[in-house]
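**Student:** Here is my input, please return the structure:
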Amino acid sequence: MSHPIQTYSLSRGIELSFTDSGAPPNSVDYTTLLVVHGTAFNAYQFHKLHSYAHALNLRTILLHRRDYVGSTPYSLTELEEISEAKKVFWERLSAQLAEFVVMLIQKEGIPRLTQSTESRSEGLDLKGRGGVAIMGWSFGCATVLSLFGVVKNPMISDKHYDLLQEYIGDFILYDPPHVAFGYPVPSDSPNYVPWEDLTIPPGNIPQVFSDWVSSYYDHPCYDPQSRCLSYTASIYDLDGRPKAETTSVSSWTEEEIAKGIEGNNAKTEVSMFMSGMQKTIGVFAHQALFDEKSVQHWFPNAKVTYLGVTRTNWTCAWAEMETKRRYYNAKDFLRQGRDLKFIDIDGANHFPHWEQAQEFLKVLRKGIHSNNTALRG
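**Tutor:** Sure thing, here's the model as predicted:
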């Protein structure tokens, strides 16, 4: 079934494009999953989820972020804000995401959020809870974190915030890299990242990045008993070597590459990985997850699920380990931030939504419909 690209026209001339699985037939309690993609790879890579959504009482909306196909490019002013690490850039970006969700609610009449229900039979219990679950993947998690981390965003009206509170039940952080949290990397880290490799000709960076990010890695700190990466390990206990032997992207056809990868857009986002913007990102990421006052005053009732994978690249592996370390240490010292639920997909790389789309969506749905008790890994 084809799902054509649609467009919503927001205020101030901004357009955001997306594809939509549509509402499950005859369902009055389906949950809407809004997916926010990462760097270089646009929303096309998630299109397989549409085929399995209805069977799980889900509606999948795959959003093309600003600067990607069909959505408005960044303005010169916004590019300057990125280079100057301005907070206002994220306030505006998250307000546009909020406006998109409001339009979705009003145009589509999606079901209102109800109380959470426990899923059974590996996520196949079809009793729904309505509402919207917003999932960021990879660096797209920075946009999602900005929505519930830029507290009292002056660009989100009280009216819109009140409506969003009634509908948004879940935020999902799906295999984010450390740069989505602004975590500073030790200066002696031996691990490789393509955007710091000056030997790569600029024209080759999209291919090198695609192979690197979609490879499978065998991290020494993998714990076979818990079937996840040990959060007590360090950044030095990861497999940080560049690889390209077996990758998810190597199976893509030329048509899929043309539709799904926008390598030139990565240049803008690499500037967000630099120290200035990383400090800005670090502030709102901390507020989103670990600041008690911020959590109490901004989307206090939304659940947060951290969906990790065990054979991802080191930047994403370390981000999960570091987030777990900070989360459990905060709990040990009785500092009350936001409750997190950690779920790990054992044996998967950065692309289980492509490699194992149906199984991935089942795991995701089970996470959405579970209660707010953190699952330690």
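**Student:** from here on, contacts and neighbour counts on C-alpha atoms
**Tutor:** Noted.
**Student:** Give me the neighbour count for the residue lying closest to Glu15 once chain neighbours are set aside.
**Tutor:** Once flanking residues are discounted, Glu15 sits nearest to Ser9: 4.6 Å by C-alpha to C-alpha, 6 or more residues apart in numbering. Neighbours of Ser9 under the rule other C-alpha atoms under 10 Å: 15.
**Student:** Might one say that Ser9 is in contact with Ser71?
**Tutor:** No. Checked against C-alpha atoms under 8 Å, the pair Ser9 and Ser71 is beyond contact range at 9.5 Å.
**Student:** where do the contact lists of the two overlap?
**Tutor:** Glu15, Leu16 (C-alpha atoms under 8 Å, 6 or more residues apart in numbering).
**Student:** Centre of the chain to stretch 33-48, how far?
**Tutor:** On the basis of C-alpha atoms, centre = their mean, to the nearest Å, stretch 33-48 sits 9 Å off its chain's mean C-alpha point.
**Student:** Start and end of it, how far apart?
**Tutor:** Start-to-end span of stretch 33-48 (C-alpha to C-alpha, to the nearest Å) is 14 Å.
**Student:** now stretch 244-263
**Tutor:** End-to-end for stretch 244-263, by C-alpha to C-alpha: 17 Å.
**Student:** buried ones in that stretch?
**Tutor:** Ala244, Thr247, Ser248, Val249, Ile257, Gly260, Ile261, Glu262, Gly263 (16 or more other C-alpha atoms under 10 Å).
**Student:** Now show me the structure for the sequence below, then we'll compare the two:
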Amino acid sequence: MPSAPVDAKGTVLYYEDSGAPANSAEYVTVVLIHGTCFHGATFRPLFPHATACNLRLVYVNMRGYPGSSPVSEADFGSTKDEREQTQRDRGFELAAFLCWLIDTEKIPPINGGAGGISLLSWSGGHALSFSMFGNAGLLPEKTRDVLNEYLRSFIMYEPSSAATGTTPPPSFFGVVADRTKSPTDQAIAFGIEVSSYFEPWDLPDTLPTLAPDAPPRCRIQDLPRAGPLERRFEPTVNKMSAEELRDMTHPATFAGTLHFSHWSPLIAAVNAAHVHRALYDPRFPIGPEGALATVWARVRVHLLYCDMTNGSIAWACATIRCGHAGAEEGVRRPMEVHVFNGCNHFLHWEEPERFTEILAKIA
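**Tutor:** Purely as a prediction, here's the structure:
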């Protein structure tokens, strides 16, 4: 299995690569970070469309997922400082993977509108990328310099509330895990919830104040209807074959307590701080005099939001949009918001050709 070393301890990350487009020396490489339970294989439907879009697609599995080095509860720690270090380590591993990929695969550097790397994170995978950007000033100078020549954009594709360290109001709260069930049953319930279509919700300009008893956003399949549910509004996992679903999910994610520690208040504060440093104030003391400077200042940021996504995602996207609007202009990273109407959290699987074309336009 292809894997990349990311530290001196023998830690590796599994990846799959669509390969460089034929007869193209100046393609754009998009590195894809998966979400919770659904690992990198969920991006495989994009690969057949990469060459036509002059893209090279590389997905990487996070620690604890198939092919990558495991991570234990002991590794994660129990105090805020320990968990901050753990999250920082994961971000450093991602930076190391990008540098390894650049060197090993001879990725072309940024040259105008081509070359370089665009980093895309999906759902819970944002905890990894926010950590890398949020701790960019602590990376080795050589790593910062290499990525400065290659990082062209950061695509936030439907970040989760857990990864952003935010707590949705009750009417937006999504997955409620039943830990008395087996990991497989928890994964099934999780898959149905996150891949359902919900009543459309427009991103607000300011975060709304919602009463605790406000009615929840409903899944389309739960709304009253006269006839059968339209096929397109069925949860995405119901459209997958048993083999496809098995090949892209990792039910062991829900075994033990490790996964649920990622949703704890201790890690929420850490993730929220990373979001702030990644997007709203990305300046770090750099150099012997410690002058504040933005690391990777030319990186363009995009937020991709699907208006029929689940509550946790919708709320996280709203908090990012509003938090960015309230940050100091000239300090915050420039960000564009892209809204996709009539789409759920699995746009990349539901419409892989369209999604790849979207990436080609913004990467």
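**Student:** one step back: now, which of the buried residues of stretch 244-263 of structure 1 lie within helices?
**Tutor:** Ile257, Gly260 (DSSP state H).
**Student:** Out of the buried residues of stretch 244-263 of structure 1, which comes closest to Thr114 of structure 1?
**Tutor:** Gly260 (34.7 Å; C-alpha to C-alpha).
**Student:** now the strands for the stretch 251-377 of structure 1?
**Tutor:** Listed in chain order, the strands of the stretch 251-377 of structure 1 (DSSP state E, counting those that start in this stretch) span 303-309, 340-345.
**Student:** Buried residues in stretch 7-25 of structure 1, which are they?
**Tutor:** Going by 16+ other C-alpha under 10 Å, stretch 7-25 of structure 1 has these buried residues: Glu15, Leu16, Ser17, Phe18, Thr19, Asp20, Ser21, Gly22, Ala23, Pro24.
**Student:** now for Thr143 of structure 1: what does it line up with in structure 2?
**Tutor:** Under the alignment by TM-score structural alignment, Thr143 of structure 1 pairs with Leu128 in structure 2.
**Student:** So its match, which state does it fall into?
**Tutor:** helix (DSSP: H, G, I helix; E, B strand; the rest coil).
**Student:** cool, and the one 3 residues further on?
**Tutor:** When states are read from three-state DSSP, the local structure at Ser131 of structure 2 comes out as helix.
**Student:** Please list all residues in contact with it.
**Tutor:** Going by C-alpha under 8 Å, 6+ apart, the list of residues near Ser131 of structure 2 reads Gln87, Arg88, Arg90, Gly91, Phe92, Asn271, His274, Val275, Ala278.
**Student:** If you tally nearby residues, what's the number for the nearest residue to Asp202 of structure 2 once chain neighbours are set aside?
**Tutor:** Residue nearest to Asp202 of structure 2 in three dimensions, not counting chain neighbours: Asp307, with 6.4 Å by C-alpha to C-alpha, 6+ apart. Look at Asp307 of structure 2: counted by other C-alpha under 10 Å, it has 22 neighbours.
**Student:** From Leu57 of structure 2, how far out is Asp307 of structure 2?
**Tutor:** For Asp307 of structure 2 relative to Leu57 of structure 2 (C-alpha to C-alpha), the value is 25 Å.
**Student:** now swap in Lys106 of structure 2 and tell me
**Tutor:** In terms of C-alpha to C-alpha, Lys106 of structure 2 sits 14 Å off from Leu57 of structure 2.
**Student:** okay, those two: which has more neighbours?
**Tutor:** Leu57 (27 against 9).
**Student:** Helix, strand, or coil at the more buried one?
**Tutor:** strand.
**Student:** residue in structure 1 matching it?
**Tutor:** Using TM-score structural alignment, Leu57 of structure 2 pairs with Thr60 in structure 1.
**Student:** Closest to Met274 of structure 1 out of the buried residues of stretch 244-263 of structure 1?
**Tutor:** Gly263 (18.3 Å).
**Student:** And the closest one, what's its match in structure 2?
**Tutor:** In structure 2, Gly263 of structure 1 lands on Pro251 (TM-score structural alignment).
**Student:** Please apply the same query to Tyr327 of structure 1.
**Tutor:** Looks like Tyr327 of structure 1 aligns to His324 there (TM-score structural alignment).
**Student:** and Val179 of structure 1, which of the strands of the stretch 251-377 of structure 1 is closest to it?
**Tutor:** strand 303-309 (15.4 Å).
**Student:** The closest one maps to which residues in structure 2?
**Tutor:** Taking TM-score structural alignment, strand 303-309 of structure 1 hits residues 300-306 over in structure 2.
**Student:** average gap between that stretch and structure 1?
**Tutor:** Compared with structure 1 after fitting, stretch 300-306 of structure 2 has a mean deviation of 1.0 Å; criterion: mean C-alpha distance after the TM-score superposition for structure 1.
**Student:** can you list the residues that contact that stretch?
**Tutor:** 152-158, 314, 317, 333-345, 347, 362.
**Student:** What is the nearest of the buried residues of stretch 7-25 of structure 1 to Ser138 of structure 1?
**Tutor:** Phe18 (18.1 Å).
**Student:** any idea what the closest one aligns with in structure 2?
**Tutor:** Checking TM-score structural alignment: Phe18 of structure 1 goes with Tyr15.
**Student:** mind listing what its match touches?
**Tutor:** Pro2, Ser3, Ala4, Gly40, Val58, Tyr59, Val60, Asn61.
**Student:** What is the aligned counterpart of the second one in structure 1?
**Tutor:** For Ser3 of structure 2, the equivalent position in structure 1 is taken to be Thr7, counting by TM-score structural alignment.
**Student:** Give me the subset of the buried residues of stretch 7-25 of structure 1 lying in helices.
**Tutor:** Short answer: those have none in helices (DSSP H).
**Student:** Make JSON lines out of the residues you listed and add distance to Pro206 of structure 1.
**Tutor:** Shown next, in JSON lines, are the buried residues of stretch 7-25 of structure 1 (distance: C-alpha to C-alpha, whole Å):
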{"residue": "Glu15", "distance to Pro206 of structure 1": "26"}
{"residue": "Leu16", "distance to Pro206 of structure 1": "24"}
{"residue": "Ser17", "distance to Pro206 of structure 1": "23"}
{"residue": "Phe18", "distance to Pro206 of structure 1": "23"}
{"residue": "Thr19", "distance to Pro206 of structure 1": "24"}
{"residue": "Asp20", "distance to Pro206 of structure 1": "27"}
{"residue": "Ser21", "distance to Pro206 of structure 1": "29"}
{"residue": "Gly22", "distance to Pro206 of structure 1": "32"}
{"residue": "Ala23", "distance to Pro206 of structure 1": "35"}
{"residue": "Pro24", "distance to Pro206 of structure 1": "37"}
